[in-house]
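>>> Need a 3D model of the sequence below.
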Amino acid sequence: MNKAKNVSKLTGLLAVSLGLFIFQTNTYADTAQSDPAVNTAVQSEQSQSSTVTTSDEPVAVDATATSDDTAVADQSTPAETVESDPTTESQPTTAEPSTVDTTESTSDEPTVAYDSQATDSSTADTTAADSTTDSQADVTADDATDSTVAQPVEDQNGSSDTTQSDTASDSSTTATTSDKDEITVSGIGDSTDSAIKQSSDNPFINFFTGITSGIAASIIYPLVASRQGAQFISKFRTLLSPNRWDVSQNWADLDEKYNPEYVKQYYTEAQDWYDNKAPKETWEVPFADGTGTARATYIKNGDSKKTIIYGQGWTTEPEGMGRISKMFYDMGYNVLMPYTRGQNTSDGEWLSFGNKDKKDWVNWINKIDQTNGKESQIVLYGQSLGADTALQYAASGDLPSSVKATIADCGFSTIPSLIYHLYTGAASSLNNITSKIGWNLNGLIPLVPFDQLLTSMNNINKLVQGFSLDDVSGITAVKNSKLPTLFISTEDDTFIPDTQTETMYKLSASTDKKLWVLDGHVGGHASASNAVQDYMKNIQDFLASAMNQDSTTSNNDLDVPATDTVAA
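Next up, the predicted model:
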C-alpha cells in the first residue's frame, strides 16, 4: 500500500512538473507581465555584464557612419560596465560585446543598446582578444567551465578598449560567458556543467529518469510542435488571458518614454486599417519538398518594388502580424506574411522551427521577384520563430540579388538554449512550492533531468521530422550570412532572453550589423514593435543604409570556421 502511495506521489509530482513546464510558455509573445520568480531564476543562471546609458531615448550608432560621425563617437565617454544583480528584475542594462566600442548617450531619446559595423579601430581593439575567443564560437555545454572569455575592462581614464581574460575560476572580474545561450544537443553529453548535465551517474537512477524524461518529452513535444498541440496551447492561453490578442496589449505595459498615447492611437488605427482597408491578397506556393501548399497574406503598396517578408512566430495570429505590417506599409513596402508549415492556412501537421520553411521562402522570393521585376528589393524580417526562419534563409546560400537585408526581432540562439531557459524557469516555479517544506530542488525538475529531456525531445523530432534540433540553430545561421542584419530584443523578454540575441549579434559574420535592445517595460516577448516611433525610426535608418549596398555576394563565399568567433 505504501509503495502504491509513493508511486502515486511521484506520478503526481511529475504531472505538476510537466504542467509548470508547459505553463512557462505563457510568457510568450503577448504576455505583458513578467514573473519575478522566473526572472530571478533566469538571471541567476546568467552572468552577463551590462551597459548602462544615461539616455532616455534610443540613439543608434549607424553601421555606415561617415568619418565625421566616427569622430564624434570616438569623443564620447564609454558606457559604464556594471555587473548585473541576479536578485533584481529587469535591470535596464544590456550586455556589451568586448570587441566593439559603444558610446554613452547624452540625448533625451529612449533606449538601450546599439552596436555598429566593424571599423579599423574596432578590429585593432580586438586583436588581443582573438586568441581567447577563437575557441568559443561554438561554446557548448562541454566546455562551459573551461572557456576563457575576453571582455572590456575600464582603465583609470574610463577607456574600455583593453581586454581581459576571465575564466570560470576567476571571481575577481565580471563574467560575460554566454555558454547557456550556445547549448547544443551534440555537446550536451560531454558537458561538465551540472546545471546542464543533470542526469545521475548511478546507472539504475539514470535508466529510470531516462524513461520518465521520455514520457515528459512525448507529452511536451506534440504540444509545442504539432498543429493541434500548438492550437491547444494557444486556446488555453487565451482562456487564461482572454484579452491577450486585444490591440490594447500593445500599450498595456509600455513605459512612458515610449509614448503609450501615440502607440494607442497608431495601433488602434492600424487595427482598423488591416481589418477594413488594407488591400489584402492571398498567395500560394508549393512546399519545396512537394508535400503541400504554403499560403500567405500579401499587401500590395501601390507601385512599390520593395517588399518585406514577415516571418510568423509560434502561434502568432495573423491579426497581430497585420497590425505590425502597417509600419512597413507606411515605410513604403509591400508586405508578404507567409504562414509557417503547421500554422493557420498553410498545410502541414508539424512546425519545423524554420528548417523546412526556409526552403519554402525560395518559392516566395521567386514569386515576389516575378511580380516586381528587375527592380525588386526584398528585406527578410521576423519575430521570435519568424526571426530564426529569416536568419536561416539568409544563410542558405545563392541568394538572389534582390534580397538586401535581414531584421531579426527576438530570435532564439539555439533551441536547446531556449528549452534550457524554459526548464530553469519551470524548475524555479516548482522550487517556490517545494522550498516551503524544506525541499530545495537546486534547478532540477524531479524525475526529468534537463539533458535527458532535451535528448528525448531531439530523438522524437528526428523520428517525426527527420532533422536534429541543432539543425535550426540561430548561431549557425548568423555565422553563414553576410547580409546586413539588425538584431532587436527587449530586456523584459522572459521567453527568449535578450542575451540570446546579443550572442547571435556577436557571432554574426555580417560586417554591417546592429544590435538594439530596449530597456524598461515594453511588453515582454516580441514586444519591441510596441515602441512604434522608435521601432520605425531604427528600422528606417538601418534599411536606408542596407538597401543601398550591393548584397549580391553569395553566402557560399563565406569561410567561417565552426570554431572561430567572428569579431564584431
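>>> going forward, measure contacts and count neighbours with C-alpha atoms only.
Noted.
>>> Could you check how many residues crowd around Met536?
Using other C-alpha atoms under 10 Å, Met536 has 16 neighbouring residues.
>>> nope, Val532 is what I was after
There are 21 residues near Val532, going by other C-alpha under 10 Å.
>>> where does Asp492 land in three-state SS?
Recorded secondary structure, Asp492: coil (DSSP: H, G, I helix; E, B strand; the rest coil).
>>> Oops, could you answer that again for Ile309 instead?
Counting by three-state DSSP, the backbone at Ile309 sits in strand.
>>> my read: Gly474 touches Met504, true?
Yes. Assessed by C-alpha atoms under 8 Å, Gly474 is found in contact with Met504 at 6.9 Å.
>>> Give me the common contacts of these two.
Shared contacts of Gly474 and Met504, defined by C-alpha atoms under 8 Å, 6 or more residues apart in numbering, comprise Ser413.
>>> Neighbour count: those two, which is higher?
With neighbours defined as other C-alpha under 10 Å, Gly474 and Met504 compare such that Gly474 has more, 29 against 26.
>>> can you pull out the helices in the stretch 401-550 of the chain?
Assigned by DSSP state H, counting those that start in this stretch, the helices in the stretch 401-550 of the chain fall at 415-434, 450-465, 474-479, 498-507, 532-546.
>>> And these: which comes nearest Asn2?
Among the helices of the stretch 401-550 of the chain, the nearest to Asn2 by C-alpha to C-alpha is helix 415-434 (21.4 Å).
>>> Can you mark which positions in that closest one are buried?
Under the neighbour-count criterion of 16 or more other C-alpha atoms under 10 Å, helix 415-434 has 415-431 buried.
>>> what about the strands in this structure?
49-52, 80-83, 113-115, 149-152, 163-166, 280-286, 293-299, 306-311, 334-338, 377-383, 403-409, 485-490, 513-518 (DSSP state E).
>>> Next, the angle helix 532-546 makes with the last one.
Spelled out, that is strand 513-518. 180 degrees (axes from the mean of the first three to the mean of the last three C-alpha atoms, to 10 degrees).
>>> Return the list of helices and strands in contact with strand 513-518.
strand 113-115, strand 485-490, helix 498-507 (3 or more C-alpha pairs under 8 Å, 6 or more residues apart in numbering; DSSP states H and E).
>>> Repeat that for the first one.
The elements that strand 49-52 packs onto, with contact taken as 3+ C-alpha pairs under 8 Å, 6+ apart, are strand 80-83.
>>> structure for this one too, so we can compare:
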Amino acid sequence: MKKKNIIISIIVGVLLVMFVGLAYIGNYFFNYALVRQEGIITEANIDPNAPQSVETYAEVVNKEKSKEDVSKWLEEVKTEETTILSEDGLNLWGKLYFQEEKTDKWVIIAHGYTSSHEDIQPIALNFYNKGYNVLTPDMRAHGNSEGKYIGMGWLDRIDMLRWIDYIVSLDSNSQVVLYGESMGGATVMMTSGEDLPSNVKAIIEDCGYTSVQEMFEAELYNRFGLPPFPILNAAEIVTDIRAKYNFEEASALEQVKKSTTPMLFTHGGNDTYVPTEMVYRLYEAANCEKDILVIDGADHGAAPDVDPETYYEKVFSFLNKYVN
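You can find the predicted model right below:
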C-alpha cells in the first residue's frame, strides 16, 4: 500500500510539473506573439529571429519614390482623424483621406502585424489617385487604437464590420472596397465570410494567411525549428482564456468558402513568412468571383514594391468590374 501511494505521488508530481511547464510555455508564447508591443517598431528592435529578405535595387528605388510621393501627398490631402467603439468596448482609431470632389468610392485598408496605418499609406495613395476616399484604421492593439491583445484578423473582422458601418453612415451610397496586407489580408478574408452590406463591392487581399493555426505552425518551424506540439496547444488554451478566441476557428480558409464578395488574391512568389503556397489554397477555396496574382521574386508584403506597374494594373482592372 505504501509503495502504491509513493507511485501515485510520483505520477501526480510529474503531471503537476508538466501542467506548470505547459502553462508557462503557453503564457510565454502568448505574451511573445499576441500581447500589444509598445513603442515604435523599427529596424533596431525587430525580432532578430524573424526571416530577413534581401531587397532588389528596383524594390529599394520604388520604396523610396513611394515615401517621397506620400510625404508630398500628406501636405496637400484633406484628412480627418476619427474613432469608433468596438463590440467589446475599445476605442478604435482611424484616419480618413478625402477626395477634393465628392465621390462614393471608398477603400478601407487594413495594415499588418505590429504595423500601423502609416505603413500602408503608399497603398492609400495609389487608391486616392484612382479617385477613392480612403480610411486607414489602426487595428486593435496597434498604433492609436486601444486593446491589449492582437486579434490576428479574427477579432479584427468584427472591428472591420464596425468600420464598414461607419463608412455607410457617412455615405449611404458608398461603394466600399476592403484591402488588407498580411494580417490585414487575413482580416479582410475573415470579414468576407460575414454578412456584409451591399455597399461592399470587392475585396483585395495581399499575402494573408490561411489560418492563425497554420501561420503560427509555419513561424515556429521557420524561426525556431520547433514542432507545433505542445507549444501551440498550450498557447491556444491561454489565448482562448485571455483573448477569447482560438487558433483553429480563426480561419481565413473557412471564411472565404462562405464569401459572395468578389475577391482578388495577391502574394509574393518568394514569401517564406506567409508561405506562398497558402494563396493557392485560399484562391481554390473561395466560392466567390475571384482572381489571383503572384509577383515573381517578391518577398512578404513586397509585391507592390517589386513590380508596382503589374500589381496596381491588376488591382484596379479587377476593381473596375465592380466599382462604378
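>>> just to revisit the earlier point, for His525 of structure 1, find the nearest of the helices of the stretch 401-550 of structure 1.
helix 498-507 (9.5 Å).
>>> Where in structure 2 does that closest one align, residue-wise?
Mapped onto structure 2 using TM-score structural alignment, helix 498-507 of structure 1 spans residues 276-285.
>>> residues in contact with that stretch?
207-210, 252-254, 256-257, 265-270, 290-292.
>>> starting at the chain centroid, how far to that stretch?
16 Å (C-alpha atoms, centre = their mean, to the nearest Å).
>>> Dump the helices and strands packed on strand 513-518 of structure 1 into JSON lines; add distance to Lys367 of structure 1 as well.
What follows is these, written out as JSON lines (distance: least, C-alpha to C-alpha, whole Å):
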{"stretch": "strand 113-115", "distance to Lys367 of structure 1": "34"}
{"stretch": "strand 485-490", "distance to Lys367 of structure 1": "23"}
{"stretch": "helix 498-507", "distance to Lys367 of structure 1": "30"}
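>>> Give me whichever of those is most buried.
Sort those by mean neighbour count, taking mean count of other C-alpha atoms under 10 Å, and strand 485-490 sits at the top with a mean of 29.
>>> what does that one rub up against?
Contacts with strand 485-490 of structure 1, where a contact means C-alpha under 8 Å, 6+ apart, come from 405-410, 498, 501-502, 505, 510, 512-519, 522, 524-528, 539, 542.
>>> My guess is Ile324 of structure 1 contacts Ser529. True?
Yes. With contact defined as C-alpha under 8 Å, Ile324 of structure 1 reaches Ser529; the gap is 7.1 Å.
>>> the more surrounded of these two?
Ser529 (22 against 19).
>>> Now which residue in structure 2 aligns to that one?
Alignment note (TM-score structural alignment): Ser529 of structure 1 maps to Pro304 of structure 2.
>>> Tell me what angle the lengthiest helix in structure 2 forms with helix 231-242.
The helix that spans the most residues within structure 2, counting by DSSP state H, is helix 2-34. Helix 2-34 of structure 2 runs at 80 degrees relative to helix 231-242, counting by the same axes, to 10 degrees.
>>> now for helix 2-34 of structure 2, which elements pack on it?
By 3+ C-alpha pairs under 8 Å, 6+ apart, helix 2-34 of structure 2 packs against helix 231-242.
>>> before we move on, back to that, might you report the residue contacts of the residue lying closest to the match of Ser529 of structure 1 once chain neighbours are set aside?
Nearest in space to Pro304 of structure 2, with sequence neighbours left out and distances taken as C-alpha to C-alpha, 6 or more residues apart in numbering, is Tyr311 at 5.7 Å. Tyr311 of structure 2 sits next to 293, 295, 303-304 when contact means C-alpha under 8 Å, 6+ apart.
>>> returning to what we had before: any chance of the strands of structure 1 in TSV, plus distance to Pro318 of structure 1?
Shown next, in TSV, are these (distance: least, C-alpha to C-alpha, whole Å):
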stretch	distance to Pro318 of structure 1
strand 49-52	35
strand 80-83	40
strand 113-115	30
strand 149-152	42
strand 163-166	46
strand 280-286	12
strand 293-299	9
strand 306-311	11
strand 334-338	8
strand 377-383	13
strand 403-409	17
strand 485-490	21
strand 513-518	25
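>>> Minimum distance to Ser346 of structure 1: which of those strands has it?
Proximity of the strands of structure 1 to Ser346 of structure 1 was assessed by C-alpha to C-alpha; the nearest stretch is strand 293-299, lying at 4.6 Å.
>>> list the helices and strands the closest one packs on?
Using 3+ C-alpha pairs under 8 Å, 6+ apart: strand 293-299 of structure 1 touches strand 280-286, strand 334-338.
>>> go again using 10 Å as the cut-off
Secondary-structure packing of strand 293-299 of structure 1 (3 or more C-alpha pairs under 10 Å, 6 or more residues apart in numbering; DSSP states H and E): strand 280-286, strand 306-311, helix 318-330, strand 334-338, helix 357-372.
>>> Comparing those, which comes out most buried?
strand 306-311 (a mean of 27).
>>> In structure 2, which residues correspond to that one?
Strand 306-311 of structure 1 corresponds to residues 105-110 of structure 2 when matched by TM-score structural alignment.
>>> my guess is Ser401 of structure 1 meets Gly373, correct?
No. The criterion here is C-alpha atoms under 10 Å, and Ser401 of structure 1 misses it with Gly373 at 11.9 Å.
>>> which one of the two has more residues nearby?
Ser401 (15 against 12).
>>> Just tell me what Ser172 of structure 2 corresponds to in structure 1.
Using TM-score structural alignment, the equivalent of Ser172 of structure 2 in structure 1 is Gly373.
>>> which residue sits closest to its match, ignoring its sequence neighbours?
Distance criterion C-alpha to C-alpha, 6+ apart; nearest residue to Gly373 of structure 1, sequence neighbours excluded, is Lys305 at 8.0 Å.
>>> Nothing else from me, thank you.
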